[in-house]
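>>> here is my input, please return the structure:
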Amino acid sequence: MTRLLVLLVLITLPARAASAPGAGVVARLTHADAGRGLARPELVRRMAHRSRARLRRRLLSTTDAHPDPTAARARVRSGLGGGGGGSIVTNEYLVHLSVGTPPRPVALTLDTGSDLVWTQCAPCRDCFDQALPLLDPAASSTHSALPCDAPRCRALPFASCGGGGGNRSCVYAYHYGDKSLTVGQLATDRFTFGPPDDGGDNAPESRRSLTFGCGHFNKGVFQANETGIAGFGRGQLSLPSQLNVTSFSYCFTSMFESTSSFVTLGGAPAAALHSHAHVVGEFRSTPLLRNPSQPSLYFLSLKAISVGSTRVPVPEHRLRSAAPTTIIDSGASITTLPEDVYEAVKAAFVAQVGMPPLAGAGGAGAVEGSALDLCFALPVTAALLRRWGRRPAVAVPALTLHLEGADWELPRASYVKCATVTVER
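Here you go, the predicted model:
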């Protein structure tokens, strides 16, 4: 039986990696809900909805890769309640680039779980609505369709020859686990990378000729704030692979902030990094592993979980196996665990908080309509302090992930939020 444990890196974590000098580019990142003026409870609800959608896509992808009906059947929990629904964007962070000559803007979902870089192109026969104008390959002097005998065309799982005579171009069909797909023409064009919003000379524009999918038929779970997807996986067609860099780093801003951040691929100038990032505290690293059954994904070795000073009693085989089963996924914000592991972590957390969970329709600790699974009612004195603008002292136990070579104590704000305060009279 194959199980996939999805570790969806929390949005407040700035991830960083070393890289070879002299080969880097920088691009601007924005959160999907940045600048929408939404209240905090609504932002949390939307985050939870996106994480559910991402989890469904990931589990379906795993099932597709393993026809065995027992594969990826292990039930998982992520601390998500029953709230959510409605029209909610399903991407998490967008990479802002320009394509073509002259350059035209695109906004691509950053996806460490796939390889292809693609955007919608004119003429669009059946496409989702997008806020930015469609990319028109005919308007770019540097656009070139890739021939179907090109090695990068053969690198795609589903590709064929289109056109007639001597102009036989590479036509691709790229599927995602949730049945979303893009169909179009594989091409090369000039990509323009630039610094974050403040600009300046620290991170000048970089232009690279890259292979990408010019999508003419795109269906599925896509939203108007994106134009396509930037695959950051390990495959030959991913953005890091095409840039020939061995590492990339990103700073993810909180969903409660409207500011943008950046992603760096390879050895960007040191001044650019230092002007946009500030790393504090002890620096530790854990190796990124490979799993032959999912060669494009980035796996970690998660050995155990602690709540406070107590190591959660989880059977070792639930987190560890012959092949790594924990992945980093940029497309969601909620950490997802096998159900029995989640319940053990939840029980240890409840025991140490020292307050009774709220009872609701979703089960012990869940509140009807809430996006999250576990909620507590603060004592009246703490609620009054909060109402008066003072932060109440609540004992929140530390939550630590024990990785290979590193113990990662998560910031409290990454797993505990004050949703609302109600004072009964």
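
>>> rest of the way, CA atoms for contacts and neighbours
Noted.

>>> quick one: residue 96 from residue 247, how far?
19 Å (Cα to Cα, to the nearest Å).

>>> what does residue 191 give?
19 Å.

>>> among these two, which residue is more densely surrounded?
Taking other Cα atoms under 10 Å, residue 191 and residue 247 do not tie; residue 191 has more neighbours (22 against 17).

>>> surely that one is in a strand?
Yes - the assignment for residue 191, made by DSSP: H, G, I helix; E, B strand; the rest coil, places it in a strand.

>>> what about the closest residue to residue 143 other than its chain neighbours, how many neighbours?
The shortest distance from residue 143 to any residue other than its chain neighbours is 4.6 Å, reached at residue 189 (Cα to Cα, 6 or more residues apart in numbering). Residue 189 has 22 neighbouring residues, counting by other Cα under 10 Å.

>>> so who does residue 189 touch?
99, 100, 142, 143, 144, 209, 210, 211, 212 (Cα atoms under 8 Å, 6 or more residues apart in numbering).

>>> before we compare anything, build this one as well:
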Amino acid sequence: MDTASSLVWYPCALNKLPYAEPTNMSIFDPGLSSSAKVLGCTNPKCGWLANPNVNDRCQGCQTNKNNCNQPCPPYFYMNGYASSIGVFFSESLRFTNKAVMNDFVIGCSNTTSIWPAGVSGFGRGPGSLPAQMGIKKFSYCLVSHAFDDKAKSSELVLHTGPNTDENDITLQYTPFHRITEASFSVLNEYYYLSLEKISVGGVDVNVPSKYLVPESNGNGGLVVDSSSMLTYMDKAVYDMVSQQFEMLKNPEYARAPADMEDEWGLKPCFIVPSKNPMDFPELTLHFEGGAEMEISMMEYFSYSDDQDLACMSLVTSDSGDAGNAVGPSIVFGNYQQQDLYLEFDLENERLGFRDQTC
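As a prediction, the model looks like this:
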């Protein structure tokens, strides 16, 4: 599940295409489905995920006639270090309650750099699973990464019934922000949130508002991304937050040598004697509307018993942004979403959250 993209795709067997890669993973074979059919380039749904201009995506066809047999152009999907190439199909979904949804658009990936079981895009685009199914609300709670090697799943709930604007008293809410003049189309798929401030150990970090509040072009603000592991911050924000940690940390914790930080790929890192429990100031995100999310110490610091080393589990780009970064300033990753119940209320345009053991 990926809240930062809007393509639903699966590893696929397409024998007529030359790029299919061998894998032991179960794959979708459209040739075995009586309802699967290649999506045509003149189909309006092709414009959801390809070029929205029908004349551009169906070059060589007379799009005003019904004799164009060109398929929807292939897609190229990237997510971090993973990439996938494939074609669009229209398929029927059959649910356990025997309900059937026809003409659901899926990506049939015949080439990927990494072979996951597939990705269900839950972003804000029209091709996402929630948009195609007409879902008004979805929620999930990610189990701790401590269970990564165990057969333990996180819970995802799709709310298909009537929605209300009533508040769940157990949740804190903050509104989503729509991007109206996105500098890149992908920014339209993100769930943007606005921050009032960031605090460390109860002390406000002096982060300029241009990083906290999303602009109409999609620059600034925070987006929730279930597929990114660690939370990313623009270098300017990251530097201010990490400096605040260093000032407020336990004075007994010495900064780790640079070679140890390089080995971990995280910084700052500190030497924390194993005989004592970790003691770091809390990190709090203060959202628009007064909602406050306190990130527990175990979710923003990683600890190694072998080395008595604790490293801040936030990342940035070493290249810096010089105040000219494009896109969100903070990408809230799944490591910081552990044991956090998140409710995406699409009808009321808001995110609800609470601490919860998942």
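
>>> picking up where we left off before, still touching in structure 2? Go through the contacts of residue 189 of structure 1.
Among those, the contacts conserved in structure 2 (both residues aligned by TM-score structural alignment, their matches' Cα atoms under 8 Å) are 142, 143, 144, 209, 210, 211, 212.

>>> the longest helix along structure 1 maps to which residues in structure 2?
Looking across structure 1 with DSSP state H, the single longest helix is helix 40-65. Helix 40-65 of structure 1 lines up with nothing in structure 2 when matched by TM-score structural alignment.

>>> how about residue 345 of structure 1, secondary structure?
From three-state DSSP, the assignment for residue 345 of structure 1 is helix.

>>> could you measure from the counterpart of it in structure 2 over to residue 94 of structure 2?
Under the alignment (TM-score structural alignment), residue 345 of structure 1 pairs with residue 241 of structure 2. Separation of residue 241 of structure 2 from residue 94 of structure 2 (Cα to Cα): 47 Å.

>>> more crowded one of these two?
For residue 241 of structure 2 versus residue 94, neighbours defined as other Cα under 10 Å are more numerous around residue 241 (21 against 11).

>>> from residue 104 of structure 2, how far off is the more buried one?
Residue 241 of structure 2 sits at a distance of 44 Å from residue 104 of structure 2 (criterion: Cα to Cα).

>>> next one: residue 234 of structure 2
Counting by Cα to Cα, the gap from residue 234 of structure 2 to residue 104 of structure 2 is 37 Å.

>>> still on that earlier bit, among the contacts of residue 189 of structure 1, name the ones in helices.
Those of the contacts of residue 189 of structure 1 lying in helices (DSSP H): none at all.

>>> distance to residue 179 of structure 1 added to the residues you listed, as a markdown table?
Output for the contacts of residue 189 of structure 1, formatted as a markdown table (distance: Cα to Cα, whole Å):
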| residue | distance to residue 179 of structure 1 |
| --- | --- |
| 99 | 27 |
| 100 | 29 |
| 142 | 32 |
| 143 | 29 |
| 144 | 29 |
| 209 | 30 |
| 210 | 26 |
| 211 | 24 |
| 212 | 20 |
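
>>> can you lay out those as a markdown table showing neighbour count and distance to residue 302 of structure 1?
Formatted as a markdown table, the contacts of residue 189 of structure 1 follow (neighbours: other Cα atoms under 10 Å; distance: Cα to Cα, whole Å):
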| residue | neighbour count | distance to residue 302 of structure 1 |
| --- | --- | --- |
| 99 | 27 | 39 |
| 100 | 23 | 42 |
| 142 | 17 | 45 |
| 143 | 18 | 44 |
| 144 | 16 | 44 |
| 209 | 16 | 38 |
| 210 | 17 | 35 |
| 211 | 24 | 35 |
| 212 | 26 | 34 |
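
>>> just these: which are in strands?
Using DSSP state E, the members of the contacts of residue 189 of structure 1 that fall in strands are 99, 144, 209, 210, 211, 212.

>>> contacts only, for the counterpart of residue 285 of structure 2 in structure 1.
Alignment note (TM-score structural alignment): residue 285 of structure 2 maps to residue 401 of structure 1. Residue 401 of structure 1 makes contacts with 302, 303, 304, 305, 306, 407, 408, 409, 410, as judged by Cα under 8 Å, 6+ apart.

>>> likewise for residue 106 of structure 2?
Contacts of residue 106 of structure 2 (Cα under 8 Å, 6+ apart): 7, 8, 9, 10, 88, 89, 90, 91.

>>> if you rank these by neighbours, which is first?
Highest count within the contacts of residue 106 of structure 2 by other Cα under 10 Å belongs to residue 88, 27 neighbours.

>>> quick check, that one in contact with residue 36.
No - between residue 88 of structure 2 and residue 36 there is no contact under Cα atoms under 8 Å: 10.1 Å.

>>> distance of the counterpart of residue 32 of structure 2 in structure 1 relative to residue 125 of structure 1?
Matched by TM-score structural alignment, residue 32 of structure 2 corresponds to residue 139 in structure 1. As for residue 139 of structure 1, its distance to residue 125 of structure 1 is 18 Å (criterion: Cα to Cα).

>>> please apply the same query to residue 326 of structure 1.
Residue 326 of structure 1 is 38 Å from residue 125 of structure 1, by Cα to Cα.

>>> likewise for residue 351 of structure 1?
The spacing between residue 351 of structure 1 and residue 125 of structure 1, counted by Cα to Cα, is 56 Å.

>>> now residue 374 of structure 1
The spacing between residue 374 of structure 1 and residue 125 of structure 1, counted by Cα to Cα, is 45 Å.

>>> do the same with residue 169 of structure 1
18 Å.

>>> is it true that residue 218 of structure 2 touches residue 179?
Yes - assessed by Cα under 8 Å, residue 218 of structure 2 is found in contact with residue 179 at 5.7 Å.
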